[in-house]
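Trainee: For reference, the sequence and a predicted model appear below.
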Amino acid sequence: MFTGIVQGVGQIIDIVDKDKLRTYKVKLPYQLTKNIEIGASIANDGCCLTVTGFDDDVVTFDIMEETLTLTTLGDKRVNDFVNIERSAKYGEEIGGHVMSGHISCTATIVDLQKTTTNCEMTLQLPKKFMKYILYKGFIGIDGASLTVGQVKEDSFAIHLIPETLAITTLDAKKVGDKVNIEIDSQTQAIVDTVERVLAAREQ
């Protein structure tokens, strides 16, 4: 389980691609290396990955074909950066919203409007996921818990404060880039349940 509060940015320092499997190494901020164990879960750009090895501040992850296809991790290259969050611990404050680290899809950035105090990012989603995007609802974008702004037929906006831009990789994004999306599970459950109830009434 994760909270969507990005704790730091890691740099990919090595990638080995094999048949239907990618192994990569990420250099973590040192403060995030405490008590790392093989088998631990760490979110990379919002995607829950399992630690398969570690040496000091360098952590190794194996990424399966389905994850490579569904997320942006298949497009990463050596020296790229990823948002990092260690798994949440019971009893600690949840500052964002509960997230599983299971990516629903990717979205494409179609517009960016930046000022000195604000960044408005507009993202286009596959149409089948738009029913889960609600004004003022939660969404996970590259592992960051964010609030949905204006919603249109096939896109939605988010507003990023300077602090979010400073501690995540989102400040480096540009129009045309893709980001990982995790739909809020509670929103998805409610929408799907209402759809099933309405469909049953129509029968």
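Mentor: Sure thing, it's come through.
Trainee: From here on, just use CA atoms for contacts and neighbour counts.
Mentor: OK.
Trainee: Which parts of the protein are helices?
Mentor: Secondary structure of the chain (DSSP state H): helices located at 65-70, 162-167, 185-202.
Trainee: Dump those into a markdown table; add distance to Ser104 and mean neighbour count as well.
Mentor: Putting those into a markdown table (distance: least, C-alpha to C-alpha, whole Å; neighbours: other C-alpha atoms under 10 Å) gives the following:
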| stretch | distance to Ser104 | mean neighbour count |
| --- | --- | --- |
| helix 65-70 | 8 | 14 |
| helix 162-167 | 22 | 14 |
| helix 185-202 | 10 | 12 |
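Trainee: With distance to Met1 as extra columns, can I get those in CSV?
Mentor: Compiled in CSV, the helices of the chain are given as follows (distance: least, C-alpha to C-alpha, whole Å):
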stretch, distance to Met1
helix 65-70, 18
helix 162-167, 20
helix 185-202, 12
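Trainee: With respect to Glu120, which of those lies nearest?
Mentor: helix 162-167 (11.3 Å; C-alpha to C-alpha).
Trainee: ok, which stretches of this structure are strands?
Mentor: 8-18, 21-27, 41-44, 47-55, 58-64, 81-86, 105-114, 119-124, 138-141, 144-151, 155-160, 178-183 (DSSP state E).
Trainee: For the ones you listed, give me TSV that also has mean neighbour count and distance to Ile94.
Mentor: Putting the strands of the chain into TSV (neighbours: other C-alpha atoms under 10 Å; distance: least, C-alpha to C-alpha, whole Å) gives the following:
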stretch	mean neighbour count	distance to Ile94
strand 8-18	17	16
strand 21-27	20	25
strand 41-44	23	15
strand 47-55	19	17
strand 58-64	20	25
strand 81-86	24	12
strand 105-114	17	24
strand 119-124	20	24
strand 138-141	25	13
strand 144-151	20	11
strand 155-160	20	19
strand 178-183	24	17
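Trainee: next up, a second structure to put side by side with the first:
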Amino acid sequence: MFTGIVQGTAEVVAIHEAEAFRTHVVLLPEALRSGLEVGASVAHNGVCLTVTAIAEEGVSFDLMRETLRVTNLGTLGVGDRVNIERAARFGDEVGGHAMSGHIMAQAELVELDEAPNNRRLWFELPHALGRFLFDKGYIGVDGASLTIGEVRRATGGQGPRFCVDLIPETLQRTTLGERVPGDWVNIEIDPQTQAIVETVERVLATRATE
């Protein structure tokens, strides 16, 4: 489990390609390597990955075909940076919201509003995920637990959109401060929101057939 509180960023220093498979080597700061072992879970842009090798500062992670298809990790190159969070431990403070590290889709950054002390980002999601968006609800964006500021429902050929407002600490700690329109981010819908919406849908569908 993860909390959505990004602990820092790490640089991708090597990529080993294979058929429908990749290994990323990232340079983890000492604070994030402390106690890390092969087999541990570490989130990269919100994607739960398993440590496969540790060589001094370089830590390796394997990316399978489904990960490359669903997330933005397959587009990374050497020198790019990813948001990093170590798996939560029992007793840790949950400052964000519970996240599984299982990405549901990607969203495109379509609008950017800069202000002196914050940044508003508007993202467009696939139509199927629009039903999970609510004002002031939680959402995971590239591994960061964020609060949805406003929702715009799908209209015409435009998919559902939502915005998030980022404070200086989030901009400094994550890669979201570097995002520009046209970039794609990983999205994890809040599991509790997903469970509630799908349960209500099933109940209503059952009643409609009675």
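Mentor: Arrived safely, thanks for sending. Here the structure is a predicted model, which is why all the values come from computation and not from measurement.
Trainee: rewinding a little: possible to save the strands of the first structure as TSV with distance to Leu170 of the first structure?
Mentor: Converted to TSV, these look like this (distance: least, C-alpha to C-alpha, whole Å):
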stretch	distance to Leu170 of the first structure
strand 8-18	11
strand 21-27	18
strand 41-44	13
strand 47-55	15
strand 58-64	22
strand 81-86	9
strand 105-114	11
strand 119-124	10
strand 138-141	9
strand 144-151	9
strand 155-160	9
strand 178-183	9
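Trainee: can you tell which of the helices of the first structure is closest to Phe129 of the first structure?
Mentor: Shortest distance between Phe129 of the first structure and these, using C-alpha to C-alpha, is found for helix 185-202: 9.3 Å.
Trainee: what stretch of the second structure does the closest one fall on?
Mentor: Residues 191-208 of the second structure are where helix 185-202 of the first structure lands when matched by TM-score structural alignment.
Trainee: Residues contacting the matching stretch, please?
Mentor: Applying C-alpha atoms under 8 Å, 6 or more residues apart in numbering, the external contacts of stretch 191-208 of the second structure come out as Ala98, Met99, Ser100, Arg131, Phe132.
Trainee: Most neighbours of all those residues, which one?
Mentor: Met99 (26 neighbours; other C-alpha atoms under 10 Å).
Trainee: list the contacts for the closest residue to Phe81 of the first structure other than its chain neighbours?
Mentor: Counting by C-alpha to C-alpha, 6 or more residues apart in numbering, Gln11 is the residue found nearest to Phe81 of the first structure once chain neighbours are left out, at 4.5 Å. By C-alpha under 8 Å, 6+ apart, the contact set of Gln11 of the first structure is Val26, Lys27, Leu28, Val78, Asn79, Asp80, Phe81, Val82.
Trainee: Next: Met99 of the first structure.
Mentor: Contacts for Met99 of the first structure were tallied using C-alpha under 8 Å, 6+ apart; they are Met1, Phe2, Thr3, Gly4, Gly140, Glu182, Asp184, Ser185.
Trainee: 6 Å instead, please
Mentor: Under the criterion of C-alpha atoms under 6 Å, 6 or more residues apart in numbering, the contact partners of Met99 of the first structure comprise Met1, Phe2, Thr3.
Trainee: would JSON lines of those with neighbour count and distance to Ala107 of the first structure be doable?
Mentor: What follows is the contacts of Met99 of the first structure, written out as JSON lines (neighbours: other C-alpha atoms under 10 Å; distance: C-alpha to C-alpha, whole Å):
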{"residue": "Met1", "neighbour count": "17", "distance to Ala107 of the first structure": "22"}
{"residue": "Phe2", "neighbour count": "25", "distance to Ala107 of the first structure": "20"}
{"residue": "Thr3", "neighbour count": "24", "distance to Ala107 of the first structure": "20"}
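Trainee: ok, those residues vs Lys114 of the first structure, which is closest?
Mentor: Nearest member of those to Lys114 of the first structure, counting by C-alpha to C-alpha, is Thr3, at 26.1 Å.
Trainee: so what's that closest one up against?
Mentor: Counted by C-alpha under 6 Å, 6+ apart, Thr3 of the first structure has contacts Ile94, Gly96, His97, Val98, Met99.
Trainee: rerun at 7 Å
Mentor: Taking C-alpha atoms under 7 Å, 6 or more residues apart in numbering, we find Thr3 of the first structure in contact with Ala88, Ile94, Gly95, Gly96, His97, Val98, Met99.
Trainee: Leaving out sequence neighbours, find the closest residue to Phe123 of the second structure.
Mentor: For Phe123 of the second structure, ignoring the flanking residues on the chain, the nearest one in space by C-alpha to C-alpha, 6+ apart is Leu109 at 4.5 Å.
Trainee: Next, find the distance separating the one you found from Leu121 of the second structure.
Mentor: Distance, Leu109 of the second structure to Leu121 of the second structure, using C-alpha to C-alpha, to the nearest Å: 7 Å.
Trainee: picking that back up, so which of the strands of the first structure gets nearest Lys34 of the first structure?
Mentor: Per C-alpha to C-alpha, nearest to Lys34 of the first structure of those: strand 81-86, 10.1 Å.
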